[in-house]
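Engineer: Sequence plus predicted model, see below.
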Amino acid sequence: MTGVRQRTTGRVAARAAALDLEGAAIVVGAAALVVAGIVSLPFFWGRSLPIAGPGSVSQFTALAAGVLAVAAYVVGRLWHRETLTPFGGVPDREPGGGPRTAPAVPVFDTAVIALAHGIIALLGWLLLGAVLADGFTDATVYAVSATALAGAAAGVTAYAVFLSATRMDLMRLSTVLAAFAVVGILVATLTAPDPHWWQFHLSALGMTNSVSSLTFNLTLILAGLMMAAIARYATDLTHVDPALRAATLRVRVCLILIGVLLAGVGLFPLDVSQILHNVSAVGMLIAFALLIFWVRPAVPEAPRAFLLFGYASFAVIVVAAVFFVTGYYVLTATELIAGVIVLAWVTVFLRVSGAAARGRGSERPVVGGAG
């Protein structure tokens, strides 16, 4: 009888915590709506604005939503916490009470993830604005309506980002990483000044002095920093079995290398340094190949399907490279195949690693629910 009462009490407490969190998210969303509305009204007043393009509703909305998304993420991470940490309720502590890592490390990791949320919001609203502009050709929006739309978009964004921050774990972070990379590359392709860029190579997107190139290179740089930052959380060395420590460390090094080299691809476009660009791209693929064959001893709980997925991914990249060498594929197709496969595998790995961490009890619970 006592056990039943305890379980019932636990469910009631969890439901109350979830409702409390939803209430906080609504307050954050409402605050963002008010801020965006107050800021936008002077810019919109007395004007009829286009849906997309320079000086448009979607452009202002995207900028406002991006800035407020970063702020909402920081607020969400501070919710019921002592300091900024990417995961968990409070920072990891050593037995003596001190932090396991330098305070600047989790703050930097959190800042990178917050910035990714902001850019996803910014690019997402720009994309939606472009789609709506095509659907409502030559339509304009009056000032009051534009203010209401900007406020509503900012409010919805802040609400969603706040909840994402309070419930962040490896599984959710894998979704954020994938969404950020896909949205960034998609925006770069749609805004490329040369519609036939694909006839050259994927890196051609980053070789012009345009918003498209800035978006492409920034996406690669920030995605690489995100991957390097989360490598420490995907390969926990504080709770791992000593027999698996060396294998886990190898996986961590490979993930960090992939992240750093991916950032290098964006930091050194072909027109800036062909050598550094190619070294970064080839080095990233080498690190990925090593990771495929080193991950099994590091995550022995991983399902066989995940391991087979890794081997198949490596085989597909090799086949695509052979097709390019023989002239069957253009370089763009080969790069897209390799890029999509690496992103997909890393996303799945983060989810598998998060599930394994939960099974071992090494990933701290998230205050406010989630899993």
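Structural biologist: Perfect, I can see it now.
Engineer: use CA for all of it now, contacts and neighbours both
Structural biologist: OK.
Engineer: Which residue ranges of the stretch 251-371 of the chain form helices?
Structural biologist: For the stretch 251-371 of the chain, helices defined by DSSP state H, counting those that start in this stretch occupy the ranges 274-298, 304-325, 331-360.
Engineer: do you know which of the ones you listed lies nearest residue 42?
Structural biologist: helix 331-360 (42.3 Å; C-alpha to C-alpha).
Engineer: how much space between residue 308 and residue 252?
Structural biologist: 20 Å (C-alpha to C-alpha, to the nearest Å).
Engineer: now do residue 151
Structural biologist: 42 Å.
Engineer: Residue 35 too?
Structural biologist: Counting by C-alpha to C-alpha - residue 35 and residue 252 are separated by 41 Å.
Engineer: more neighbours, these two?
Structural biologist: Taking neighbours as other C-alpha atoms under 10 Å, residue 35 and residue 252 compare with residue 252 leading, 24 against 16.
Engineer: try this one side by side with the last:
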Amino acid sequence: MSHPLDDEEQALAEAAFRLPVPPTSAVRTEARAAQVAGIAVVVSFVAALIAFAGRRPGLSGGNGVGDVAAVIGGVVAAIVLPLAYRHSYDHPQHHWLVERPAWRRYLGLLALAAVHGAIAFMAAWAGFRIFQQAFGSLTMDPFAGAIATSIVGGLAAYATYQSGARMNSYLLSNLLATYLGAGVLTSMVTTTNPNWWEVNFSVLGAANSGVAWAFNATLVTGGIVITMLAEYVTRDIQALAAYRADNAEAHAGAPKEVRGDVKTRPVLVCLVLMGILLACTGLVPVDVFMPAHNTLATSMSGAYVALVVGLPKWVPGLSRTFQVTGFVMLGGAVLAVFLWYPLAYYNMTAMELFVAGVVLGWLVLLIRNVAAALEDARRRALSDLLGS
């Protein structure tokens, strides 16, 4: 049964209501994202007016609205990301970011800026190409074109700031999947070799493909992002182990996966190897030295297999459904290889696409399941605290 407040408690409660509420980190992030987006709108509008002066650009192609908007959106995203990402250091669980060597911090920051810039560029470029198909020969005057471009610039700035300031393993995994998928798809549709798929996937990175730099840069940048993701994931696993260790007393009779028996080093090694090998695969295109290129790509698959097989032992307590799904996906990748050789059901390109999709999809599932296990551990710790 509740009891009325005495005079002192009443005074304290009234004083608390009168105190100004300091803005939370989330509130500051929203405010800054809106401010940065507003500046980007103005700058993009002015830049587009200059670019469209004296002509009526189409929606896409021929330095049209889409081409200019894509370049401006990409540049805006690449500039905004470093401004936003430094705010992610303020999160209590991300202080380790500052402790990394300077070269790793700057390399990771450069890769993230490139990824956000590329996604903004590709999204705008593809979007305006679709609109061009829908509206046919529509053209715009400089003012209308500048308005459309400023919207792209504002959206790129807002989305990039939100992503950079709130960066975590889950967002980074989604970003990686989006970037690799969009980058490879863009390389496919812009290659000057229409029969590339008859040879193999890596032909997109050959010099005669016309877009070799785009494909190879996607692999290199994606590899760097995977090494960053490895650090985020292992920190999440360490946090999971710490929560489980703290709960060991309360759960003395529980199985060992509840008591905190995890190993982060092998997970880190496998993920870092995958990132380094993917980056090196892009640095050594297939037409430069095919044996080394193929060895690097195959070795990356080997690191993935080791991670899938060893994960139940290294990080026990993850969902059994996830563990079974991982082995099923691994089996699917093996089947895809057999369908190529020796069964010759399809060509090497189809096999590479399938295996790449399996590896990328499993990485995203890994991040989600580690995050879910960590959330359960936090709730258990909070429940024990409130119950004590």
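Structural biologist: Right, received. Where do you want to start? Please read these numbers as outputs of a predicted model, since none were measured by experiment.
Engineer: and of the helices of the stretch 251-371 of structure 1, who's closest to residue 132 of structure 1?
Structural biologist: The minimum distance between residue 132 of structure 1 and the helices of the stretch 251-371 of structure 1 falls on helix 331-360, with 27.7 Å, by C-alpha to C-alpha.
Engineer: Mean distance between the closest one and structure 2 after superposition?
Structural biologist: Compared with structure 2 after fitting, helix 331-360 of structure 1 deviates on average by 1.6 Å (mean C-alpha distance after the TM-score superposition for structure 1).
Engineer: number of nearby residues for residue 136 of structure 2?
Structural biologist: 11.
Engineer: quick one: it and residue 94 of structure 2, what's the gap?
Structural biologist: In terms of C-alpha to C-alpha, residue 136 of structure 2 sits 49 Å off from residue 94 of structure 2.
Engineer: ok, now residue 209 of structure 2?
Structural biologist: 41 Å.
Engineer: Now do the buried residues in stretch 316-334 of structure 2.
Structural biologist: Applying a neighbour-count criterion of 16 or more other C-alpha atoms under 10 Å, one finds 316-318, 322-323, 326, 329-330, 333 buried in stretch 316-334 of structure 2.
Engineer: What lines up with residue 317 of structure 2 in structure 1?
Structural biologist: Counting by TM-score structural alignment, residue 317 of structure 2 lines up with residue 301 in structure 1.
Engineer: so what's its match up against?
Structural biologist: Taking C-alpha atoms under 8 Å, 6 or more residues apart in numbering as the criterion, residue 301 of structure 1 is in contact with residue 356.
Engineer: In which helix or strand does the residue positioned nearest the centre of structure 1 reside?
Structural biologist: With distances taken as C-alpha atoms, centre = their mean, residue 177 lies nearest the centre of structure 1, 2.7 Å away. Assigned by DSSP states H and E, residue 177 of structure 1 belongs to helix 170-190.
Engineer: what's in contact with the helix or strand following that helix?
Structural biologist: Per DSSP H and E, the first helix or strand lying C-terminal to helix 170-190 of structure 1 is helix 211-234. Residues outside helix 211-234 of structure 1 that contact it (C-alpha under 8 Å, 6+ apart) are 109, 112-113, 116, 170, 177, 180-181, 184-185, 187-193, 205-207, 252, 255-267, 269, 350, 353-354.
Engineer: Among those residues, name the buried ones.
Structural biologist: Using 16+ other C-alpha under 10 Å as the burial test, these include 109, 112-113, 116, 170, 177, 180-181, 184-185, 187-189, 192-193, 205-207, 252, 255-267, 269, 350, 353-354 as buried.
Engineer: Just list the residues touching the residue mapped onto residue 65 of structure 1 from structure 2, thanks.
Structural biologist: By TM-score structural alignment, residue 65 of structure 1 lines up with residue 73 in structure 2. Contacts here follow C-alpha under 8 Å, 6+ apart; on that basis residue 73 of structure 2 touches 117, 120-121, 124, 152-153, 156-157.
Engineer: and with 7 Å instead?
Structural biologist: By C-alpha atoms under 7 Å, 6 or more residues apart in numbering, the contact set of residue 73 of structure 2 is 120-121, 152-153, 156.
Engineer: In helices only, show me the residues you listed.
Structural biologist: Those of the contacts of residue 73 of structure 2 mapping onto helices are 120-121, 152-153, 156, per DSSP state H.
Engineer: before we move on, back to that, got JSON lines for the helices of the stretch 251-371 of structure 1, with distance to residue 230 of structure 1 too?
Structural biologist: Putting these into JSON lines (distance: least, C-alpha to C-alpha, whole Å) gives the following:
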{"stretch": "helix 274-298", "distance to residue 230 of structure 1": "15"}
{"stretch": "helix 304-325", "distance to residue 230 of structure 1": "20"}
{"stretch": "helix 331-360", "distance to residue 230 of structure 1": "9"}
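Engineer: Which of the ones you listed sits closest to residue 147 of structure 1?
Structural biologist: helix 331-360 (37.3 Å).
Engineer: what packs against that closest one?
Structural biologist: On a contact count with 3 or more C-alpha pairs under 7 Å, 6 or more residues apart in numbering; DSSP states H and E, helix 331-360 of structure 1 meets helix 170-190, helix 211-234, helix 304-325.
Engineer: could I get those helices as JSON lines with distance to residue 45 of structure 1?
Structural biologist: Below are those laid out as JSON lines (distance: least, C-alpha to C-alpha, whole Å):
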{"stretch": "helix 170-190", "distance to residue 45 of structure 1": "29"}
{"stretch": "helix 211-234", "distance to residue 45 of structure 1": "28"}
{"stretch": "helix 304-325", "distance to residue 45 of structure 1": "54"}
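Engineer: and of those, who's closest to residue 360 of structure 1?
Structural biologist: helix 211-234 (13.0 Å).
Engineer: what's the angle between that closest one and helix 170-190?
Structural biologist: Calculated by axes from the mean of the first three to the mean of the last three C-alpha atoms, to 10 degrees, helix 211-234 of structure 1 forms an angle of 170 degrees with helix 170-190.
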